[in-house]
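Asker: Quick one, structure for this:
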Amino acid sequence: MPAPAPRPVLVPGLGLDARSSARLRAELAADVVLLPGMGRSGPVPPVDRLAGLLRGRLGEGPVLLVGHSQSCQVVVAAAGDPRVAGLVLLGPTTDPRLRSVPRLVRAWLATVVREPWWQLPLVLLQWLTTGPVAMRQLWRVAAPDPIDVRLRAVAVPVTVVRGTRDRLCPHDWAAALAAATPAGRLVELPGAAHMTVQTHPREVARLLRRAGAGPA
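Answerer: Now for the predicted structure:
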């Protein structure tokens, strides 16, 4: 009997919640895990404790862990769990060059103007739900976390996804992350910016199906 396909488990990005992936989940069945700073208000523990909370919510395996933006640090930290069959990192952060506030703000603004305006009110509503305190705490614990170093120990397949208009996840940063892991690949979505999970649900669903199917 063939092994079951991994069940996608989505972890929203900084300040986001299940609403960010609603259009994606209309295309593909998936679970959503909310964590402090990612759909839940604080306090926000260190990345390894966040990863422990995530592992405690995985249920039966196998699972395909899907991170978006800041949650990619947590997803990678949880990748050693034997139930995890693969990772998909959507717009992973934080490029060390963007850890200073002025550079981050410039990159964020350069990305926001490339996002479809219709989805910005939805993002703001999610930020209000999570709250600025938890968002700030998550940034402080996750931004310095060495996701590129952690990826070197990840043995399962890793797909790094970025939009070609994303300035928060530059091409060279995404390519370096894909190359850091033994079974990594980079996929770029033409015309997309940072909120691919919300703005390009069909393309992301297609990538998740491919990642869940494993090597051909």
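Asker: use CA for all of it now, contacts and neighbours both
Answerer: Will do.
Asker: so how far is stretch 160-175 from its chain's centroid?
Answerer: The offset between the C-alpha centroid of stretch 160-175 and the centroid of the whole chain comes to 12 Å, using CA atoms, centre = their mean, to the nearest Å.
Asker: cool, stretch 111-118 as well?
Answerer: Once both centres are worked out by CA atoms, centre = their mean, stretch 111-118 turns out to sit 18 Å from its chain's centre.
Asker: can you check stretch 62-82 too?
Answerer: Centroid separation between stretch 62-82 and its chain, computed with CA atoms, centre = their mean, is 8 Å.
Asker: what's the answer for stretch 177-185, then?
Answerer: With CA atoms, centre = their mean as the basis, the mean position of stretch 177-185 lies at 15 Å from the chain mean.
Asker: Same question for that stretch: list its buried residues.
Answerer: Taking 16 or more other CA atoms under 10 Å as the neighbour-count basis, stretch 177-185 is seen to contain the buried residues 177-181, 183-185.
Asker: and what of stretch 183-203?
Answerer: When burial is assessed from 16+ other CA under 10 Å, stretch 183-203 yields the following buried residues: 183-189, 192-202.
Asker: what's next to it, contact-wise?
Answerer: Contacting residues not belonging to stretch 183-203 are listed as 20-24, 27, 68-69, 90-91, 111, 114-116, 119, 155-169, 174-175, 177-179, 204 [CA atoms under 8 Å, 6 or more residues apart in numbering].
Asker: ok, the residue nearest to the spatial centre of the chain - contacts?
Answerer: Taking CA atoms, centre = their mean, the centroid of the chain lies closest to His68, which sits 1.8 Å from it. With contacts defined as CA under 8 Å, 6+ apart, His68 is in contact with 11-13, 89-92, 197.
Asker: One more pass at 6 Å, please.
Answerer: 12-13, 90 (CA atoms under 6 Å, 6 or more residues apart in numbering).
Asker: in this protein, which spans are helices?
Answerer: Using DSSP state H, the helices assigned to the chain run over residues 22-27, 47-55, 72-77, 101-112, 120-130, 132-142, 147-151, 171-180, 196-199, 201-213.
Asker: Now show me the structure for the sequence below, then we'll compare the two:
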Amino acid sequence: MVSRTVSTVRLRGHTLRLHSSPGPTGSTEPPFVLIHGIGMSHRYLDRLHTELTATADTYAVDLPGFGPNPAPGPTLSVEDYAAVLLDLLAEAGAAPCILVGHSMGAQIVTAAALRDPARVRGVVLIGPVVDRRRRSVWRQAAALGHDSLRELPSANIIVLTDYVRTGLRWYLKALRPMMEYRLEAAIRAVECPVLVLRGSRDPVAREPWCRELAEAAPHGSFTEIPGQPHVAQQGAPGAVADAIRVFLAGHRSGVGDHSGPEPEHPTS
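Answerer: You can find the predicted model right below:
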């Protein structure tokens, strides 16, 4: 059983929660930091959290306004979330690290890597949003509805209950910055290695969009988890963790050029 410590932290006037698990004794691998998407919390990252702890110290963050955290008064931009995340990493001593973001979390980890490159050794974007060809609230809502038909019941339960806990008011406040953030432009300036990862049945983060992001990143790679929808880390946490490890090992050994074929990863 993986041990976890939960800390409540106040930074920049906002409340965050940090869920921490130690990796193997003596590990020199950089820690993983997991960032959830809009309306969500650490809970749908729990299975991936457990898998990654086999390699290194692993942290999952509940951002301001999400999970049990009170909603801030003003609307926060993607860059605001990135700033408070970086402050949290500094306080926890969790940098330099590998940032792993799902959905809107992919925007936040990208913004963090741009804001303070020295604290970020690699970035993993799982199911990144928002596809520039589908930058419409209604199209995103339709894709999420479609995706819910493909998700595991456990994923749908977590998503629904987290959405209810977040509340409509704060969800809508966070929605506008998410829709306005141009990930396709930001990713071009990220200096560290970037892995863009999607489930092969994800109707939200479609293949052309994800490949475009991987090709735009100076050191980008792309891979798919076969048979998985948007919340790939819930249905196939082992395969997602393996894909991340393969990606990081490739960059350590000087391979993993985004122009080459991406590795095959088993399902779990």
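Asker: Give me the TM-score for this pair.
Answerer: These two chains, once laid on top of each other, score a TM-score of 0.92 by TM-score structural alignment, normalised by the length of the first structure; 214 aligned residues with a CA RMSD of 1.7 Å.
Asker: so can I have TSV of the contacts of His68 of the first structure showing neighbour count?
Answerer: Formatted as TSV, the entries for those read as follows, by neighbours: other CA atoms under 10 Å:
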residue	neighbour count
Pro12	27
Gly13	27
Leu90	28
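Asker: Which of those residues are conserved in the second structure?
Answerer: Shared with the second structure under both residues aligned by TM-score structural alignment, their matches' CA atoms under 6 Å, the contacts from the contacts of His68 of the first structure are 12-13, 90.
Asker: Show me what Pro64 of the second structure lines up with in the first structure.
Answerer: Taking TM-score structural alignment for the superposition, Pro64 of the second structure sits opposite Pro36 in the first structure.
Asker: What's His42 of the second structure aligned with over in the first structure?
Answerer: Counting by TM-score structural alignment, His42 of the second structure lines up with Ala18 in the first structure.
Asker: what's around its match, how many residues?
Answerer: The local packing count at Ala18 of the first structure equals 18, with neighbours defined by other CA atoms under 10 Å.
Asker: can you check Pro208 of the second structure too?
Answerer: The burial count assigned to Pro208 of the second structure is 10, neighbours taken as other CA under 10 Å.
Asker: hmm, back to that, farthest pair in the buried residues of stretch 177-185 of the first structure?
Answerer: Greatest spatial distance in those: Leu177 and Ala183, 10.9 Å, computed using CA to CA.
Asker: Sort out for me which of the kept ones among the contacts of His68 of the first structure are in strands.
Answerer: If you go by DSSP state E, those have Leu90 in strands.
Asker: which one of the kept ones among the contacts of His68 of the first structure is nearest Gly212 of the first structure?
Answerer: Leu90 (15.0 Å).
Asker: which ones are touching the closest one?
Answerer: With contact taken as CA under 6 Å, 6+ apart, Leu90 of the first structure is in contact with 68, 161.
Asker: Apply 10 Å and report the result again.
Answerer: For Leu90 of the first structure, the contacting residues are 13, 66-72, 159-163, 169, 174, 187-188, 194-197, 204, by CA atoms under 10 Å, 6 or more residues apart in numbering.
Asker: what's the answer for Val6 of the second structure, then?
Answerer: Val6 of the second structure makes contact with 17-21, 59-61 under the criterion CA under 10 Å, 6+ apart.
Asker: Among those, name the buried ones.
Answerer: Buried positions within the contacts of Val6 of the second structure, assessed by neighbour count (16+ other CA under 10 Å), are 17-21, 59-61.
Asker: so which pair among these is furthest apart in space?
Answerer: Taking CA to CA as the measure, those span a maximum distance of 13.4 Å, between Arg17 and Ser21.
Asker: Need the overlap of contacts for the two.
Answerer: Contact criterion CA under 10 Å, 6+ apart; residues bridging Arg17 of the second structure and Ser21 by contacting each: 6, 60.
Asker: Quick check: Pro8 of the first structure touching Gly86?
Answerer: Yes: if you go by CA atoms under 10 Å, Pro8 of the first structure and Gly86 touch, sitting 9.4 Å apart.
Asker: shared neighbours, the two?
Answerer: Taking CA under 10 Å, 6+ apart as the contact definition, Pro8 of the first structure and Gly86 share the neighbouring residues 62-66, 208, 211-212.
Asker: so which of these is the most crowded?
Answerer: Neighbours were tallied for each of the shared contacts of Pro8 and Gly86 of the first structure (criterion: other CA under 10 Å), and the maximum of 30 neighbours falls on Leu65.
Asker: I'd guessed that one sits against Pro82; true?
Answerer: No: the criterion here is CA under 10 Å, and Leu65 of the first structure misses it with Pro82 at 11.9 Å.
Asker: Would you mind putting the contacts of Val6 of the second structure into a markdown table with distance to Val137 of the second structure alongside?
Answerer: Written out in a markdown table, the entries for the contacts of Val6 of the second structure read as follows (distance: CA to CA, whole Å):
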| residue | distance to Val137 of the second structure |
| --- | --- |
| Arg17 | 29 |
| Leu18 | 30 |
| His19 | 31 |
| Ser20 | 34 |
| Ser21 | 36 |
| Tyr59 | 31 |
| Ala60 | 27 |
| Val61 | 26 |
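Asker: Now flag whichever of the residues you listed is closest to Asn69 of the second structure.
Answerer: Each of the contacts of Val6 of the second structure was checked against Asn69 of the second structure using CA to CA; the closest is Arg17, at 7.5 Å.
Asker: for the closest one, what are its contacts?
Answerer: Listed by CA under 10 Å, 6+ apart, the contact partners of Arg17 of the second structure are 6-10, 41-42, 60-64, 66-69, 88.
Asker: repeat that for 6 Å
Answerer: Taking CA under 6 Å, 6+ apart as the criterion, Arg17 of the second structure is in contact with 7-8, 61-62.
Asker: So it: helix, strand or coil?
Answerer: For Arg17 of the second structure, the assignment made with DSSP: H, G, I helix; E, B strand; the rest coil gives strand.
Asker: Okay then, goodbye and thanks.
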